[in-house]
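Chemist: pasting the sequence and the predicted coordinates here, then a few questions.
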Amino acid sequence: MGSLVRVLPALVAAISCFTALAIDIPDLRYLKAYTDYDPDGPYHEFLDYSPDLSVQGLDDFTIKRICLTGQWIMCSERYYSGFSINYGGVNHCYNLSSSYPISSLRYAGSPYGLDDVYYNLYEGENRTGNEFKGNTNVPTVANLDMKVSSFSISGQTPWTFFTGLQYAGEAVCVYPIYMTNGGIYLHLGGVLRITDLGLPDNSIRSVAKGCLTDNVYRGDRPHQGELGDQDGH
């Protein structure tokens, strides 16, 4: 009995240590918005969506330079409307055009981990407007049913997009591409216009994980005719 008493605290400590490690693993996504072009100048760091950059005093033409990891969408109007520019990379920096106003920003991808499997559907072209997102199969895209004009995917798994409810109708399988820097891997994909897939605008109605059709889109190499299994192999 005495040995059991000694083992139990050690086991609890080991479990607690594992839990702490699991919780403390950082999500490396970030965006630093600089108010001038000086890489050593002042900046505001974003880790989440900002629907109105005037709250931080950074709307319109205030942001001159950004450094980021992840896929970020910067919109000319508040609440992710107007026109947009998409930036992606791993610890990469960009100088912004002085003619481009920015009034809101958000990221594409999972809120749980930088390279987790995820999709984001958008009502507007260029990833603007209302959003429907997730990491599981959905037989209907709910509030964006027949309203999807663009989307993003992340993680190492392809997704199949259907023009019918319950995974029916025409389908296109979309694969991510990947980038890396310093051991950080980032898999990204998607389209700025649904019509780039050969589908009518506002036609996507359901989404499934994996490659479930031989109509395959790989960014610059669309429609390869490669049928994979549900893990995209």
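Modeler: Right, received. Where do you want to start?
Chemist: C-alpha from now on. contacts and neighbour counts both.
Modeler: Noted.
Chemist: from residue 23, how far off is residue 192?
Modeler: Using Cα to Cα, to the nearest Å, residue 192 is found at 34 Å from residue 23.
Chemist: which of those two has more residues huddled nearby?
Modeler: residue 192 (18 against 9; other Cα atoms under 10 Å).
Chemist: show the contacting residues for the more buried one.
Modeler: Residue 192 makes contacts with 125-127, 149-151, as judged by Cα atoms under 8 Å, 6 or more residues apart in numbering.
Chemist: which residue packs closest to it, ignoring adjacent ones?
Modeler: Nearest residue to residue 192, sequence neighbours excluded (Cα to Cα, 6 or more residues apart in numbering): residue 126, at 4.4 Å.
Chemist: determine the three-state secondary structure at the one you found.
Modeler: helix (DSSP: H, G, I helix; E, B strand; the rest coil).
Chemist: what do you get for the one 10 residues further on?
Modeler: Reducing the assignment at residue 136 to three states with three-state DSSP gives coil.
Chemist: beyond the longest strand seen in the chain, next helix or strand please.
Modeler: Longest strand of the chain, by residue count under DSSP state E: strand 81-95. Per DSSP states H and E, strand 81-95 leads on to strand 104-108 as the next helix or strand towards the C-terminus.
Chemist: what comes into contact with the helix or strand that that next one is followed by?
Modeler: As assigned by DSSP H and E, the chain's next helix or strand after strand 104-108 is strand 118-122. Strand 118-122 is touched from outside by 108-110, 127-136, 144, 148-155, with contacts defined as Cα under 8 Å, 6+ apart.
Chemist: go on, stretch 43-58?
Modeler: Stretch 43-58 is contacted from outside by 29-35, 59, 78-80, 102-107, using Cα under 8 Å, 6+ apart.
Chemist: before we move on, what about stretch 133-144?
Modeler: The contact list for stretch 133-144, computed with Cα under 8 Å, 6+ apart, reads 110, 117-123, 130-132, 165-167, 204-209.
Chemist: here's the one I want to compare it with:
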Amino acid sequence: MQRSVALSLLFGLGLSLAQNEQIAYIYDLPNYDESGTFNWMDSYCADFRDCDHIIGDDMISSTCVYGVWLFYSEYYYNYQNFGAVEWGYGDDFCWNLNNLLNNEVSSLRYAGDTYNWRYDTITLYEFDLFFGFEVYEWADMPEVPGTIATVGSLIVTGQNYWTVYTEPFFNGNHACISVQTGQYVGFAPDLSGVFGISTVRSFRRGCFSDNKIHLNSDRHGFVVKARE
């Protein structure tokens, strides 16, 4: 199936990329080659052995994304805190996966709002490098749920500040975080390395700190974390 045909099908289903939906086109060949196996995703896939009958486990070689997408080498988003992760964002942003992740993707997900990846949101991740469980929100959160006991990394979308705190109910050490000027996505793959804080237990929209940090907004990244 050609990508133009897939787009026509999306429009026929009443979907519009003009609204900045999150969609990832995934290919089993490099250079987005449509002569091989090809499909598109608009939802999380925790385990490619189960969630896609066309593209299976360890098959993805290249991708074109609308939105903010993360590709993981292990099932359930590297929940055991090791493995490779590669991310990219934009409108029809395409790339070949890193050699260490090529034909090794076992799960993928997006960050931010489902229907508008430029909308103001914050997503917290259990471990550094966007591994493990997540908490996603677009409003103030006075206490991060206990289901995510630690927070090691985060991604923000939109162009407004968020203030993050090390303690519940907007207490403790705090910092204002935002994207780079003119961008819509900011990555903090290691909170302790960026803020000097080890976790986030509450957050709210806007800036309520003198410590202002503009996160990395590079369009593409790749990291490997070895098993300890």
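Modeler: Here it is on my side, so go on. The model shown is predicted, which means the values in this text are computed figures rather than measured ones.
Chemist: returning to that earlier point: by neighbour count, which of the contacts of residue 192 of structure 1 wins?
Modeler: That'd be residue 127 among the contacts of residue 192 of structure 1, by other Cα under 10 Å, with 31 neighbours.
Chemist: OK, contacts around it?
Modeler: 73, 84, 121, 149-152, 192.
Chemist: alignment lookup: it to structure 2.
Modeler: Aligned against structure 2 by TM-score structural alignment, residue 127 of structure 1 finds its counterpart in residue 130.
Chemist: the equivalent of residue 69 of structure 2 over in structure 1: what secondary structure?
Modeler: Correspondence of residue 69 of structure 2 to structure 1, assessed by TM-score structural alignment: residue 72. Using three-state DSSP, the structure places residue 72 of structure 1 in strand.
Chemist: now the end-to-end length of stretch 183-191 of structure 2.
Modeler: OK, stretch 183-191 of structure 2 end separation, Cα to Cα: 20 Å.
Chemist: how far is it from where the chain is centred?
Modeler: Centroid separation for stretch 183-191 of structure 2 versus its chain: 10 Å, with Cα atoms, centre = their mean, to the nearest Å.
Chemist: could you give the number of residues near the nearest residue to residue 65 of structure 1 once chain neighbours are set aside?
Modeler: Distances taken as Cα to Cα, 6+ apart place residue 95 nearest to residue 65 of structure 1, at 4.4 Å, with adjacent residues excluded. Using other Cα under 10 Å, residue 95 of structure 1 has 15 neighbouring residues.
Chemist: residues in contact with residue 95 of structure 1?
Modeler: Contacts for residue 95 of structure 1 (Cα under 8 Å, 6+ apart) come out as 37, 64-66.
Chemist: and which of these is nearest to residue 16 of structure 1?
Modeler: Closest approach to residue 16 of structure 1 among the contacts of residue 95 of structure 1 (Cα to Cα): residue 66, at 38.2 Å.
Chemist: which residue in structure 1 lines up with residue 43 of structure 2?
Modeler: Mapped onto structure 1 by TM-score structural alignment, residue 43 of structure 2 lines up with residue 48.
Chemist: residues near its match, how many?
Modeler: For residue 48 of structure 1, the count of nearby residues is 14 (other Cα under 10 Å).
Chemist: separation between it and residue 114 of structure 1?
Modeler: Residue 48 of structure 1 sits 12 Å away from residue 114 of structure 1, going by Cα to Cα.
Chemist: can you pull the buried residues of stretch 190-206 of structure 1?
Modeler: By 16 or more other Cα atoms under 10 Å, the buried positions in stretch 190-206 of structure 1 come out as 190-194, 197, 199, 201-206.
Chemist: can you map out the strands along structure 2?
Modeler: For structure 2, the strands defined by DSSP E cover 23-27, 38-41, 62-72, 83-96, 107-110, 121-125, 134-137, 153-157, 162-167, 171-178, 185-188, 202-205, 212-214, 220-225.
Chemist: once you drop chain neighbours, what's closest to the residue most central in space within structure 2?
Modeler: For structure 2, the residue nearest the mean C-alpha position is residue 111 (3.6 Å; Cα atoms, centre = their mean). Nearest non-adjacent residue to residue 111 of structure 2, counting by Cα to Cα, 6+ apart: residue 68, 5.5 Å away.
Chemist: tally of neighbours for that neighbour?
Modeler: Residues contacting residue 68 of structure 2 under the criterion other Cα under 10 Å number 29.
Chemist: could you do residue 223 of structure 2 as well?
Modeler: Neighbour count of residue 223 of structure 2, defined by other Cα under 10 Å: 14.
Chemist: which residues does it contact?
Modeler: Applying Cα under 8 Å, 6+ apart to residue 223 of structure 2 gives the contacts 84-86, 129.
Chemist: one more time with 10 Å, if that's ok
Modeler: Residue 223 of structure 2 makes contact with 83-87, 98, 100-101, 129, 189 under the criterion Cα atoms under 10 Å, 6 or more residues apart in numbering.
Chemist: what's the matching residue for it over in structure 1?
Modeler: Using TM-score structural alignment, residue 223 of structure 2 sits opposite a gap in structure 1.
Chemist: from residue 126 of structure 1, how far out is the counterpart of the residue nearest to the centre of structure 2 in structure 1?
Modeler: Matched to structure 1 by TM-score structural alignment, residue 111 of structure 2 sits across from residue 108. Applying Cα to Cα, the value for residue 108 of structure 1 to residue 126 of structure 1 is 12 Å.
Chemist: so what sits against both of those two?
Modeler: Counting by Cα under 10 Å, 6+ apart, the common neighbours of residue 108 of structure 1 and residue 126 are 73, 86, 151-152.
Chemist: who wins for most neighbours among the residues you listed?
Modeler: Within those, residue 151 tops the neighbour count with 25 neighbours, counted by other Cα under 10 Å.
Chemist: follow-up on the earlier one: now, which of the contacts of residue 223 of structure 2 sits nearest residue 220 of structure 2?
Modeler: Nearest to residue 220 of structure 2 among the contacts of residue 223 of structure 2: residue 87, at 5.6 Å, using Cα to Cα.
Chemist: hang on, isn't that closest one packed against residue 221?
Modeler: Yes - using Cα atoms under 10 Å, residue 87 of structure 2 is in contact with residue 221, at 5.3 Å.
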